[in-house]
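[1] My questions concern the predicted model and sequence given below.
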Amino acid sequence: MASYQAPRRDYQFILNELLNIYEETELRGFDEIDAELSDAILQGVADFATDIMLPLNCRGDIEGCQLLDGNVIAPKGFKDAYQQYVENGWGTLTCDPEFGGQGLPEVIGVFATEMKTATNMAFAMYPGLTHGAYAAIHAHGSDELKQKYLAKLVTGEWTGTMNLTESHAGTDLALLRTKAQHVGEGLFAISGEKIFISSGDHDLADNILHLVLARLPDAPEGVKGISLFAVPKFLVNTDGSLGKLNTLCATGLEHKMGIHGNSTCVMHFDGAIGELVGDAHQGLRAMFTMMNQARLMVGVQALGVSEIAYQNALIYAKDRIQGRGLSGVKAPEMAADPILVHGDVRRMLMSQKSFNEGARAMMGQQALWLDKAERHHNPEQAELASKFAALFTPIVKGFVTDRGFNACVDAQQVFGGHGYIHEWGMEQFVRDIRISMIYEGTNGVQALDLVGRKILFDKGATLFNWSELVKQFIGANVNNELMKPYIAGLMDASSDLEQATQFIVNHSETNPDILGAASMPYMQIFGITALAWMWARTASVALSALETATLEVDFYQGKLKTAQFYMNYWVVQTRSLRQQLDMSSIQLTQFEVSDF
């Protein structure tokens, strides 16, 4: 079984020093937390994830879920573990205290999510999707709907799902056919079939609340005619008790590449009774609240699995002996040297490490923007933070999952043939994390969203505001000799991003097809630049710590070494990606169908 050590020191660094969240006095509720409380909470999650969730990961993968007599049964041990999860209150961390939540900032919750997904991604998806359902109803539901469902979703006594996809309509929701018919008293009958529904049915909780996209009879064509409905597995009585089984069921379980411990269902709704969430024909607005929450979770999944894969690859590289170092024997007392002495093994491991730590810092920044959007006393600052979070959502989901998957493949490669064997756990990590590049909007869609909605829609205003933050940081540090390696890398990446953006803008009106052809390399350039910004900020904090005669010299020097490697190994890729974007995008639009 794979091992795992929660990166709590890195969490402390990001929360206490890099983001300095305890000085965010303008954010509601931040005055109620301190470093000691945050660390205690994250330690508790780490213990639960390591002691309870991790031992079930391989078992869930082997056993999978079963559909028996119309009911889905989770792998052995999952139900007991989930009950412990609920009893410990781990699902309540960032939820509204009005409904039983602890009201903690998202910037703390995101790291709790990382640990859970690192140790058992399939298990973590059950409460993860529940939190998304909570967020959608909390933001858009009526008071009656909130009172009916939120407290149970917060505790985890009931779970939630998201029902978008139909067999003929994936990303193109304008094609969906599921119908909703008003049957009086604010109730609707929902009929249709949805596929790929994560956690669609299971035996972990007493009830499951499905958020379902469907069309009312008077709905206009296209996505503007979609409404969102809350459809419970068991109807809820006026006193809050459970009533009869609703007319919905799981008719099949998908046979998947990975995440076998999570129930991915085909869901059939046959006049199932539900209630409207938000306004009629405004379902996508409500659903995107859930999807944006889910996209952050998916990015964190990639980081979490990449981290556990890296940790085990590093242990293996220190233990496995094979060959001798090219410059001479490094371990004369052994028959061969540990493979960590070999340059290519070091390349793979340091590539993973620099990605993981940079992505973790960016996840913290994204979560803090979300907190500011919700909690800042200044409406203008809240709006700006919301725009930054929207801009970075495709980076968090698309770039991080692309590179997180590659990192898992590198970790598997370190193991050689053993990485291909199930007992080591590495091939499961690769299989599990592959879905992160596909669900909640494929990464191609994320790249197009970045270019079309996030860059061109507001004519680059939000990108300009973020670029100003980067330029201000560069200006404040450019004359610091010790910062030069990090500032130089950030300046190179920023320059390539600026030129790539100009290419997009110049061609957006004359040949819109280029946007699709250029969007993926553009997202990669943006992602590498975003992490370069985080690493340059990390280097600045580490240098300041070393100047104060810290007792943790090795930790901060390690940050500086990793930051410099990131600039030398990752940032240089932005130049070739920009050339790829410039030289191939136009050509891609000129091919004929017969050329493929």
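    The structure has been received and is ready for your questions.
[2] Only C-alpha atoms from now on, for both contacts and neighbour counts.
    Fine.
[3] for the strand or helix carrying Cys58, packing partners?
    Using DSSP states H and E, Cys58 sits in helix 54-63. Packing partners of helix 54-63 (3 or more C-alpha pairs under 8 Å, 6 or more residues apart in numbering; DSSP states H and E): helix 121-140.
[4] So what's the gap between the helix it packs on and the chain middle?
    13 Å (C-alpha atoms, centre = their mean, to the nearest Å).
[5] another structure for you, compare them:
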Amino acid sequence: MPAYKAPLRDFDFVLNELIKVQDVIPALPGYQEATQDIYTSYLEAAAQFCENELAPLNRPGDEEGCHFDAATHNVTTPAGFKEAYAQYCELGFPALDCDPAYGGQGMPKSLAFPVMEMQCSANVAWSMYPGLSHGAYSAIHAHGSEEQKATYLPKLVSGEWTGTMCLTEPHCGTDLGLLKSKAEPNGDGSYSITGTKIFISAGEHDMSANIIHLVLARLPDAPKDVKGISLFIVPKFHDDGSRNSVYCGALEHKMGIKANATAVINLDGAKGWLIGEPNKGLSCMFTMMNAARLGCGMQGLGIGEASFQGALAYAKERLQMRALNGVHSPDKPADPIIVHPDVRRMLLTQKAYTEAGRALTTLLALQLDIEEKHPDSAARQDAADLVALLTPVAKAFMTDNGYTAANMGMQVFGGHGFIREWGMEQLVRDCRISQIYEGTNGIQAIDLLGRKVLLDQGQKLRKFTKQIHKFCQTNEGNDKLAEFVGPLSKLLKEVGDITMAVGMAAFKDKDEAGAAATDYLRLIGHLTYAWMWARMAEVAYAKLGQGEDDFYQAKITTARFYYAKLLPEVEALKATIKNGAKPLMSLGEEQFAC
């Protein structure tokens, strides 16, 4: 596939024209130096690294995969991965948005997120190694003791050490209440931890001097359910250089992300240290889990962008048949396939989903910055509520759309897309896992509807929808935006009505919430993207006639496509939600086999 090029112009549009991070960031304590020039220089450096170092390793890494030595329990990453990671650390990227107290650069999340997207586009399997490390950093930073922070954070921030999160067990995936790993007190403040963890991304490799595993396990007197889970730091190597009893037992043979070491991790009396309070490990781990869920959304976004770039370049070059309305390229034996409506449908779907996803992630990144740094507690809470509400949407909606985009990119290539050497089928395989791990998209839907909407009687949802309502009110008389504001306002009201109806039905029968959840999340996703596109069209109209008219007109035209061709999906979603749980729950278990 064609070489990846970072969409720097679109990053600039979203950051500085749409979300306007510079109206907020310099006023937040600690971010005074994060000027637009700083953002630009970091993004340009990240683009250069991702385009020139990571992207060329993507397909070879997929072909080679990781190597497991059963005798030593060691894993070797594909050729070039270790060297790229060393360069990444030398450039200072692991420290980008980390606490300066531990060697971090203290930059905002709204700068770190575009860097993450570029990594996911260029080489998603490689990006998971530093991605998991940042999650471990976040959990220890939020919940570790001062001694633990001083011990582990500087090495994680520098990239000298990497991290993992060890949750899943062979019999225990989403339902962590079934977790069996045990932690026995050693009498010296440490614990002896025994158990088996599976599906551990970046669980063993040769890219760093040490790997810091964050492990969920049960204390001897712990309650049996999720209330009895504790979190422990379990390093691969101790301070004296001796090996801890935590080993890779095998590598999973996977559909995609083959260059990331997805490991079975065996703990045989491994020495670990408790993070936070006993039996409170799940809340500690969710600090890492929520970051990972946003990271999954970034994977869907990044892969969608990579697939779009490949498909667009191919569609401009590949000659097949003539345009339906006549010859497009008379000097050629056939026309490029971009003239065909169905190819344009696929390309525009990729473009519309990707650019709206970029707008959403930038909005969420800024809210994370506000939540962390804003001096006003009410502003921090509002930001936290918006992030909590939209994190499952970002994870599920963006990965579903990313997978759709990846499949469409492969389809644009026709038969060549099915062939490995073109690179498009790898994007499909790599993207598929993003809909599964860190809580399946079905779990995200239940989280959104059950916890984030119904549990607080819609308080978080109302805060969000008020922002959309305010936008619609402000632009009520704007003739240019009427084609967007009218449908958006209508959908906003319908979401309120549907939420109320689902809530009342679920009060009588909880299966009603489960039956509605996946469609409801997609409905909220479309509401969010429709709002993003209406806002992008507003900015684009204001910029017409000031230069770059092609860029801004493309935004308006893509917004029209989204409203005309993608947003109508909400009609089907509304119907399926209203049809309730009965069509799903009426078939007896024994009847499935008939």
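    Arrived safely. Since this is a predicted model, take the numbers as computed values, not measurements.
[6] returning to what we had before: what's the helix holding Cys58 of structure 1 in contact with?
    Here helix 54-63 of structure 1 makes contact (C-alpha atoms under 8 Å, 6 or more residues apart in numbering) with 1, 75-78, 119-123, 258-261, 425, 428.
[7] Just the buried residues of these.
    Among the contacts of helix 54-63 of structure 1, those buried by neighbour count (16 or more other C-alpha atoms under 10 Å) are 75, 78, 119-123, 258-261, 425, 428.
[8] Including distance to Val451 of structure 1, could those go into CSV?
    Shown next, in CSV, are these (distance: C-alpha to C-alpha, whole Å):
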residue, distance to Val451 of structure 1
Pro75, 41
Phe78, 41
Thr119, 34
Asn120, 33
Met121, 30
Ala122, 31
Phe123, 34
Gly258, 30
Ile259, 31
His260, 34
Gly261, 35
Gly425, 37
Gln428, 33
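[9] ok, which pair from those residues is furthest apart?
    Phe78 and Gly425 (18.7 Å; C-alpha to C-alpha).
[10] Is the residue lying closest to Ile455 of structure 1 once chain neighbours are set aside in a helix, a strand, or coil?
    In space, and not counting its chain neighbours, Ile455 of structure 1 is closest to Leu463: 6.7 Å by C-alpha to C-alpha, 6 or more residues apart in numbering. What DSSP: H, G, I helix; E, B strand; the rest coil gives for Leu463 of structure 1 is helix.
[11] The equivalent of Gly156 of structure 1 over in structure 2: neighbouring residues, count only.
    Aligned by TM-score structural alignment, Gly156 of structure 1 pairs with Gly159 of structure 2. Neighbourhood size, Gly159 of structure 2 [other C-alpha atoms under 10 Å]: 26.
[12] Likewise for the one 10 residues further on?
    The number of residues packed around Glu169 of structure 2, counting by other C-alpha under 10 Å, is 22.
[13] swap in Leu363 of structure 2?
    21.
[14] show me what contacts whichever residue in structure 1 pairs up with it?
    Applying TM-score structural alignment, one finds that Leu363 of structure 2 aligns to Gln365 in structure 1. By C-alpha under 8 Å, 6+ apart, the contact set of Gln365 of structure 1 is 19, 107.
[15] and Gln365 of structure 1, that one's in a helix?
    Yes. Using three-state DSSP, the assignment for Gln365 of structure 1 is a helix.
[16] which residue lines up with Val277 of structure 1 in structure 2?
    Mapped onto structure 2 by TM-score structural alignment, Val277 of structure 1 lines up with Ile275.
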